[in-house]
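1. Below is the structure, and that's it, no one-letter string:
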């Protein structure tokens, strides 16, 4: 089925053209990634498709049976309303029924029996149980639990996850034909959430138009890439690797074409200068052709690669060492006697679930926070570069070039030469005309790029990068990766971008919780593979236990080798039977309540009982999961 047709679309802001005369189609089942440098029209194109902006020229046609749903960077939630009110804000009977039922059965709630009975009957009437199960899965996987919490009290990352949940719930029930548009959906998700989202989008078989910097996610989800470049649209079928190959070939062809035009231009220019003022028809045609050649020859072939041989501040013998460092916030233990000495040129990735203290660890290295005990010794020659999630901080609105010059006029290179602030901005894809733009007028991604540039311009020798890939476009990520691969100093990276981590880090600090940090020798993909192998070994251990003598293990691995006691095994067996019986009892009561034939005196105790069953299922289900994980 044909979903969207875009024909001859042109859009400019003032005198700056974003794109000219672009056309493309979206068919049912397409999964398309839209790639472009920040500030070159990605968001504008998406808004035009949504009907939120009008093009200067051209048209957009959307099939009448297609519903367009978008996950935007700005959530647009009412901060004074709860999570559940913002998620289920549409007046749709199925959504209203699920919303009512979820609020009545939320953990800790004591539902009115009559209301619960009515809610169950309404769910039966609309056959909404399947959708309710999907809603629970989505909310659970995105770690959204307290549904009555006000959205205004959530962090930016939590709000983004609520927005994602709202969109995924909407596409599940709204219409058969949905075009889902997602703008950076993996921002603020941990890796397990990203992997779940990949599987979810694959199973839902949605038609998708996606903007993302996560290249593994792009490869897993998309089968086509559209790139906005130099005001034109280029379409590539296949994965990210194929896109890079085809793009490189296209740029080589463009370069050869421009070189050829320049050679011809030089010859034609000489001919034009020798021409008499009188024009024949033949010479007039040649002169017209000359101006076409001139336009072609004047094109700039930009090579978006960073080529800086940096004169980095020298690293001394002592870099950074941590000795018996302890840190805790109340009951949350972050570090428990952590020891480590950094070496020259080390590249460390930091991974772990949200809330285990990764950002606190970075702040202690930078001296922003102090440990409870122990020592953190920083070498005298160390110059930190801190790329934090707080983003760019400017006291007053300034032009881009003024901001960079306020740091330094020039950037020193290893050969003794210098790069001016303007030249450095060019290398980071801020052309001359963009350098005199006020920072407040930059897009979110452009501000992130300027923040990155400002840190590198200070010439640090120890980089601390906390989620550096969020809101950066793929060309800028390529530049950052190239820079870091040549960087001679130390680098610490906290990132959920698996591709970025794999390309740059030598080993990982794995934050396992309760103050335990494991040093894993390898990149993120190798770590995940090792985890899967470990899970397989755990699953095989109970079978081996009857014929093999247990081997002594180190202190670090003892918790992982723990097996269920006889009492716990018995408890697990009983829990499985109890959960099965409770599910059956719940189903029987729901059938009886929805039959409409029960006398009132029997309905009340049944309704009370179903509330008790739901609570028991939650409690026993959590205990069953806990024991099952230990068993492996």
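-> Cool, got the structure. Quick caveat, the model's predicted, so the values are computed rather than measured.
2. Please count neighbours and contacts with C-alpha atoms only from this point.
-> Noted.
3. ok but residue 102 is inside a helix, no?
-> Yes. Assigned with DSSP: H, G, I helix; E, B strand; the rest coil, residue 102 falls within a helix.
4. and it, what is it in contact with?
-> Residue 102 is in contact with no residue at all, counting by CA atoms under 8 Å, 6 or more residues apart in numbering.
5. what's near enough to touch residue 70?
-> 167, 180, 181, 182, 183.
6. Could you list the buried residues of the helix or strand harbouring the first one?
-> It refers to residue 167. Assigned by DSSP states H and E, residue 167 falls within helix 156-173. Using 16 or more other CA atoms under 10 Å as the test for burial, helix 156-173 gives 158-171.
7. also this one, for the comparison:
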């Protein structure tokens, strides 16, 4: 049974085509993950589905009595309303708002932060009885524990779901269909996000092969036309017609590739040293007793509940704020790049091309090669038309992409990223992750995105309730597994996957493939860390405190390395067994 059908839907805004000939059917019980580049039209499509946006053309058929609950990107509330007023319609909404950290029911909605407003709207959407639930970036402004809870909660829902999220773990677990918005049209794929990626890679390989063949054919036909054959016979006239049609049709539009490539800046041995650092606000301790020497190749992820002090710790490292106790020392060669949650102060009327030129007319992108402001914007997937539009015309994700470009243009050797995945599309995240793979510098990131933390971080700093910071070598997976072991959190989860006959597997699951890839990258780094710590321990001499600290850190690294190597062997043996089936 179809709840909603869209047939040849068009939608455009002044000078911007968003959707053209878009068609899709949403069936009862379906769980759709909606993906696409920033500005591709995802939010517009959601508005058309829930009836808040009128299309310019096309047909929309909705089931009689269809009930829709929606989580918008920017929730609005009645003037003078309180949290209690908004959730009082059901006990479930009250309970959910408390679970999502809204502990002051009498607080005015106008006084809530952007994150609190989004969490309030999420509690309302989840508690509303509906046939179709639409969630637009529900994980924004949630900490990793709450996201883990939300993943379980969504998995138990029986309503039809449309989900927009950059959280790839969430996508891979709770949806059974991926719909991509690309080039004004909709491209559906039955299966998980991992299966969609595999199918997309195959499709693009075929398209690239076809494009190469078409290029060769156009070259051949152009050569034939340039010979100016006399169309005396019907055959030569037909050949001329065919050749002209091929050349006029040109090449099919190809998906633009987002490119991040900037030369490394020299980094010294001293990056940022924190010595017994503490920070208070209004007499309340947020952080205390933090001592750490950031390594030149550091890849650190900071986690903790909302309000725990993740942004504060980043700002201390960047020397944007000063500690109340202790000291922060930054190396003389360090050029920090700050990519914060709050938008950069770019005047809304500034054209994109001018925003980039204000920083530099051109910059070096590879050895002895430079790129102009226009080329840099093109590499960041901004079209020529967009380059001459204003910052105010950008979607939230497009603005974040522009701000990321401006940060990287400064060629920092220390990146401090505060929730960098918020509002960025999946292609941009993939490009950023690949850039960080080869980037020669130190990075510290505060993020709720578990996949991103798993992908780019080698160490996790967790902020404890008393304001201290605990170091977990080995990255997100090792940290989370250790936490579950210590707190006895059950790892088996209820799933909503329908029972159906399955073909025997011949390869690892998407999650196992991803884990094996991460371990293959992680193990050499852990081995290098072990060698470094053994060397430093040998050089520590009679310094008992330093020997104790290095010995404890070395023990952690060795334990993590043993665990990683054991798991790597398990996965490689499993992959070989599956390949032989």
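-> Arrived safely, thanks for sending. Note that the structure is a prediction, hence the values are computed from the model and not measured.
8. tm score of chain vs chain?
-> Laid over one another, the chains give 0.80 as their TM-score (TM-score structural alignment, normalised by the length of the second structure), with 492 aligned residues with a CA RMSD of 2.4 Å.
9. corresponding residues in the first structure for stretch 147-159 of the second structure?
-> Under TM-score structural alignment, the match for stretch 147-159 of the second structure in the first structure covers residues 194-206.
10. about what we covered before: packing partners for the helix holding residue 167 of the first structure?
-> strand 67-71, helix 83-87, helix 129-141 (3 or more CA pairs under 8 Å, 6 or more residues apart in numbering; DSSP states H and E).
11. Determine the angle, from 0 to 180 degrees, between that helix and helix 129-141.
-> 160 degrees (axes from the mean of the first three to the mean of the last three CA atoms, to 10 degrees).
12. Give me the contacts around helix 156-173 of the first structure.
-> 69-71, 73, 75, 83, 87-88, 131, 134-135, 138-139, 142, 144, 151, 178, 180, 185, 187-189, 204.
13. Next, the buried residues of the match of stretch 147-159 of the second structure.
-> 194, 197, 198, 201, 206.
14. For the fourth one, list the residues it contacts.
-> Under the criterion of CA under 8 Å, 6+ apart, the contact partners of residue 201 of the first structure comprise residue 221.
15. can you do 10 Å?
-> 31, 168, 207, 208, 220, 221 (CA atoms under 10 Å, 6 or more residues apart in numbering).
16. Mind checking which of the residues you listed are buried?
-> Here, 16+ other CA under 10 Å leaves 31, 168, 207, 208, 221 buried among the contacts of residue 201 of the first structure.
17. out of these, who's nearest residue 579 of the first structure?
-> residue 168 (29.1 Å; CA to CA).
18. tell me what the helix or strand where residue 537 of the first structure lies is packed against?
-> Using DSSP H and E, residue 537 of the first structure sits in helix 524-544. Other elements packing on helix 524-544 of the first structure under the criterion 3 or more CA pairs under 10 Å, 6 or more residues apart in numbering; DSSP states H and E are strand 347-352, helix 498-504, strand 507-513, strand 516-520, helix 558-561, helix 600-631.
19. Check these for me and report the most buried one.
-> Per residue and on average, the most neighbours among these fall to strand 347-352, with a mean of 23 (mean count of other CA atoms under 10 Å).
20. Downstream of it, the next helix or strand is which one?
-> helix 358-365.
21. In the second structure, point out the residues matching that following helix.
-> The aligned range for helix 358-365 of the first structure is 310-317, by TM-score structural alignment.
22. average offset between the matching stretch and the first structure?
-> Its match in the first structure and stretch 310-317 of the second structure itself, once the structures are fitted together, sit a mean 1.5 Å apart by mean CA distance after the TM-score superposition for the first structure.
23. Show me how far that stretch is from its chain's centre.
-> 21 Å (CA atoms, centre = their mean, to the nearest Å).
24. tell me the secondary structure for the counterpart of residue 259 of the second structure in the first structure?
-> In the first structure, residue 259 of the second structure lines up with residue 306, judged by TM-score structural alignment. The local conformation at residue 306 of the first structure, judged by three-state DSSP, is coil.
25. list the contacts for residue 306 of the first structure?
-> Residue 306 of the first structure neighbours (CA under 10 Å, 6+ apart): 424, 426, 427, 428, 429, 476, 478, 479, 480, 481, 482, 483.
26. Just give the number of residues close to the closest residue to the fifth one other than its chain neighbours.
-> To tie it back to what came earlier, the one meant is residue 429 of the first structure. Leaving aside its chain neighbours, residue 429 of the first structure sits nearest to residue 304 (7.4 Å; criterion: CA to CA, 6 or more residues apart in numbering). By other CA atoms under 10 Å, the residues close to residue 304 of the first structure number 14.
27. What subset of the contacts of helix 156-173 of the first structure is buried?
-> Counted by 16+ other CA under 10 Å, those give 69-71, 73, 83, 87-88, 131, 135, 138-139, 142, 144, 151, 178, 180, 185, 187-189 as buried.
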